[in-house]
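S.K.: Compute the structure for the input listed below.
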Amino acid sequence: MFNYELYTLDEFLKDDWFREWVMNPTQATESFWNDWLRLNPDKQPIVDQARALLRALEMPHRSVSKADIAEAVDATFARLQQEPRYVVRTLPQRQWGWAAVAVLLLTGLGSYFFFYSQTSTKNATSVAATSAPAGELLTQINDSQQAKRLLLPDGSYVTLSPAASLSYPGKFNGNERRTYLKGDAFFEITRNPAKPFLVVTDKLVTRVLGTSFWVKTNSGHAESRVVVRRGKVSVFKTDDLEQADKKPEGVVLLPNQQAVLLDETNRLTKSIVEKPVQLQKPANNHELSYSEAPASQIFGDLGKVYGIQIVYDEDVLKHCQITATLGDEPLFDTLKLLCNSIHASYEVIDTQIVIYSKGCK
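M.R.: As a prediction, this is how the structure comes out:
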């Protein structure tokens, strides 16, 4: 067993077991790392830093290709070689990306690497911050045309979309961490079961313990939306927030689920996100491959990979055999192809996908 108690930041970033937990969590990795953190609470800050860096690779603002990483690494090492106060350890080529990430964090350039590796310094974004007296809220406003990442007092990260603003206290006291959002933002929340994190908007409140999710309030439509990437959140109407004598009526969201509040009806509903992402990778980490496999097996595997309940009649599908290799194609494109191959169809109902088929002879 690795001695994780002695790990440095870059060693966490390069550890396969740690990266699997952050990027593609399974029951095994969740159980191990949560138990380990309970036994090593002093390691929570460095673990949170490493998780935030790895999760930034999944941020929806832009994808980070291998070319992006190589370019950032070359630029970083060139810059560090010009500054003698840093010591750079030579690593094999395949490890450069992770070493660069660690160095960039220590030099205050982590956000630049992940979000703006192709953006020149002259185009860097700025956030206009106004501070208030002790006991009042700080307000961060993204007045640029690009996303801006913020670090909150509890170690959580928030990425503000253009024109968005976030208000929060200089220190999270009391029994909750309450923030106020205008506009769109992506949240990566440091887990703290004893102190839930609240995002309050004009229409909705999102309550979490520790996870990552989108809150969208100015998408150009007459609606408010919360989209969950990882973990579990509860969402309810802002009008219910201060009603101490009434338990808020809302919805609980899991990964690849969203809650939408339409202004026209003032009704809160939940559904599957438009483009679900894989929550756990296939066994070979690349694709699902089948040769004359029962259709029910394939639909079952897809449900596990995406964390979505796919409903089908196993007796009806038992004679439907499919030969296919499934890679990183969008889930709904994959379902369409599979259904067409066995003359079936599917329908999305709330947070479930229902397969309709008359069977195969």
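
S.K.: rest of the way, CA atoms for contacts and neighbours
M.R.: Will do.

S.K.: and K275, that's in a helix?
M.R.: No. Residue state for K275 (DSSP: H, G, I helix; E, B strand; the rest coil) corresponds to coil; a helix is not indicated.

S.K.: which one is it nearest to, not counting chain neighbours?
M.R.: P330 (6.9 Å; CA to CA, 6 or more residues apart in numbering).

S.K.: Could you measure from the one you found over to G300?
M.R.: 16 Å (CA to CA, to the nearest Å).

S.K.: what about the residue nearest to K275, how many residues close to it?
M.R.: As a burial measure, P330 scores 14 neighbours (other CA atoms under 10 Å).

S.K.: Equivalent analysis for K232, please.
M.R.: Other residues close to K232 by other CA under 10 Å number 18.

S.K.: Just to check, it is in contact with V252?
M.R.: Yes. Counting by CA atoms under 8 Å, K232 touches V252, with 7.1 Å between them.

S.K.: Identify the contacts common to these two.
M.R.: Residues touching both K232 and V252 (CA atoms under 8 Å, 6 or more residues apart in numbering): none.

S.K.: you'd agree T269 is up against L261?
M.R.: Yes. With contacts counted by CA under 8 Å, T269 reaches L261, the gap being 6.6 Å.

S.K.: Those two: who's more crowded?
M.R.: Between T269 and L261, counted using other CA under 10 Å, the more crowded position is L261 (21 against 14).

S.K.: Buried residues in stretch 335-342, which are they?
M.R.: For stretch 335-342, the neighbour count (16 or more other CA atoms under 10 Å) marks 335, 338-339, 341-342 as buried.

S.K.: Specify which member of those residues is nearest to K203.
M.R.: Closest to K203 out of these is L335 (34.3 Å), distances taken as CA to CA.

S.K.: got a list of what that closest one touches?
M.R.: Y346.

S.K.: how does it look with 10 Å?
M.R.: 298-299, 302, 329, 341, 344-346, 353, 355 (CA atoms under 10 Å, 6 or more residues apart in numbering).

S.K.: L181 too?
M.R.: 139-140, 160, 164-168, 199-202, 204-205, 215-217.

S.K.: switch the cut-off to 7 Å
M.R.: 165-167, 199-201 (CA atoms under 7 Å, 6 or more residues apart in numbering).

S.K.: Kindly report the same for W98.
M.R.: 10, 13-14.

S.K.: do the same with L331
M.R.: L331 neighbours (CA under 7 Å, 6+ apart): P276.

S.K.: Let's see this one next, to set against the first:
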Amino acid sequence: MTRLYAYDNAVSYTLPDSSVVTLFPHSSLSYHSESFGDDSRQVEMTGKVEFRVTKNPEAPFVANATYATVTVLGTQFTVDELNPDSIGVSVTSGKVRFTAKDGNEGIILTKGMHACLLAGADDPEIIETTQTGGTPAAHKFVFDNTPLPDVLKRLSAHFNVSLTCPSTGKVLTAEFETDNLDEIIMLIEKSLDVKIEKETK
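M.R.: A predicted model of the protein is given here:
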């Protein structure tokens, strides 16, 4: 088995099929030489890895994370599981299928789409983005009767912080179209009459 690592700096590697992976700090990727055959390509990963996959319709490329699987034909995408409570996938080009290992059929993501899978969930959730003019895309977070702990997990994963709240029995239905976490926290606190604690990781 071949094992690739990144310690304090990001490192790029070329795989046997000419696909290129960039491992972000404290990430790893491994594969067996026989995993790159005529009809499939398989790798195992931990941490955060960007993939630029060589197109081969006859041999789908499968990236196995801790509790999720991403299957592609040829594309560029990033898998981020640096937060132990969730796995995020962002697609730069092409199309991928993002599934929980023990879940359902999963969801299809295309260029510019982002999704997050919470630990223990059956399916990932799409994190919508909007863009106007030349301004950067702002994330649109959509919650529909979502338990507050799940809301905080999703926001924690996206903003790389730790959000906690003692009032865990409440649910939230709301949409936030902003990347200002403090604004989102304030709106949730006012809406649900709770107090949310934020800690930087």
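
S.K.: where along the stretch 51-200 of the first structure do the strands fall?
M.R.: 127-130, 137-142, 148-151, 157-160, 165-169, 177-182, 185-188, 197-200 (DSSP state E, counting those that start in this stretch).

S.K.: Next, name the residue at the spatial heart of the second structure.
M.R.: G88 (0.7 Å; CA atoms, centre = their mean).

S.K.: quick one: secondary structure of that one?
M.R.: strand.

S.K.: T99 of the second structure too?
M.R.: strand.

S.K.: again with the one 10 residues further on
M.R.: Assigned with three-state DSSP, L109 of the second structure falls in the strand class.

S.K.: Now do the same contact list for it.
M.R.: So L109 of the second structure contacts 91, 95-97 (CA under 7 Å, 6+ apart).

S.K.: among the residues you listed, who's most crowded?
M.R.: V96 (25 neighbours).

S.K.: Now it: which helix or strand?
M.R.: strand 95-100 (DSSP states H and E).

S.K.: which outside residues touch that strand?
M.R.: So strand 95-100 of the second structure is contacted by 67-72, 75, 105-111, 122-124 (CA under 7 Å, 6+ apart).

S.K.: hmm, try it at 6 Å
M.R.: 68-72, 106-110, 122-123 (CA atoms under 6 Å, 6 or more residues apart in numbering).

S.K.: Repeat that for stretch 168-180 of the first structure.
M.R.: 137-138, 153, 166-167, 195-201.

S.K.: so can I have JSON lines of those residues showing neighbour count?
M.R.: Shown next, in JSON lines, are these (neighbours: other CA atoms under 10 Å):
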{"residue": "L137", "neighbour count": "18"}
{"residue": "L138", "neighbour count": "18"}
{"residue": "P153", "neighbour count": "13"}
{"residue": "L166", "neighbour count": "25"}
{"residue": "S167", "neighbour count": "21"}
{"residue": "K195", "neighbour count": "17"}
{"residue": "P196", "neighbour count": "17"}
{"residue": "F197", "neighbour count": "26"}
{"residue": "L198", "neighbour count": "19"}
{"residue": "V199", "neighbour count": "22"}
{"residue": "V200", "neighbour count": "22"}
{"residue": "T201", "neighbour count": "20"}
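
S.K.: For these, give me a markdown table that also has distance to V73 of the first structure.
M.R.: Shown next, in a markdown table, are the contacts of stretch 168-180 of the first structure (distance: CA to CA, whole Å):
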| residue | distance to V73 of the first structure |
| --- | --- |
| L137 | 38 |
| L138 | 35 |
| P153 | 29 |
| L166 | 32 |
| S167 | 35 |
| K195 | 38 |
| P196 | 37 |
| F197 | 35 |
| L198 | 37 |
| V199 | 35 |
| V200 | 38 |
| T201 | 39 |
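
S.K.: Ok, which of the strands of the stretch 51-200 of the first structure comes nearest E30 of the first structure?
M.R.: Of the strands of the stretch 51-200 of the first structure, the one closest to E30 of the first structure (CA to CA) turns out to be strand 185-188, at 16.9 Å.

S.K.: and for that closest one, what span of the second structure is it aligned with?
M.R.: Aligned using TM-score structural alignment, strand 185-188 of the first structure spans residues 49-52 in the second structure.

S.K.: Have a look at how far, on average, that stretch is from the first structure.
M.R.: Following superposition, stretch 49-52 of the second structure is found to deviate from the first structure by 0.4 Å on average (mean CA distance after the TM-score superposition for the first structure).

S.K.: Check which residues of that stretch are buried.
M.R.: Quick answer for stretch 49-52 of the second structure (16+ other CA under 10 Å): 49-52.

S.K.: swap in stretch 172-187 of the second structure?
M.R.: 172, 176, 181, 184-185.

S.K.: which residues are contacting that stretch?
M.R.: 138-146.

S.K.: Of these, keep whichever come out buried.
M.R.: So, by 16+ other CA under 10 Å, the buried ones in these are 138-143.

S.K.: how close does E11 of the first structure sit to I46 of the first structure?
M.R.: 11 Å.

S.K.: Distance from the chain centre to the lengthiest strand in the second structure, please.
M.R.: Ranked by residue count and defined by DSSP state E, the top strand of the second structure is strand 138-147. Relative to the centre of its chain, strand 138-147 of the second structure is centred 16 Å away, using CA atoms, centre = their mean, to the nearest Å.

S.K.: Kindly report the same for stretch 90-98 of the second structure.
M.R.: With CA atoms, centre = their mean, you get 11 Å for stretch 90-98 of the second structure.

S.K.: Read off where that stretch ends up in the first structure.
M.R.: Under TM-score structural alignment, the match for stretch 90-98 of the second structure is residues 227-235.
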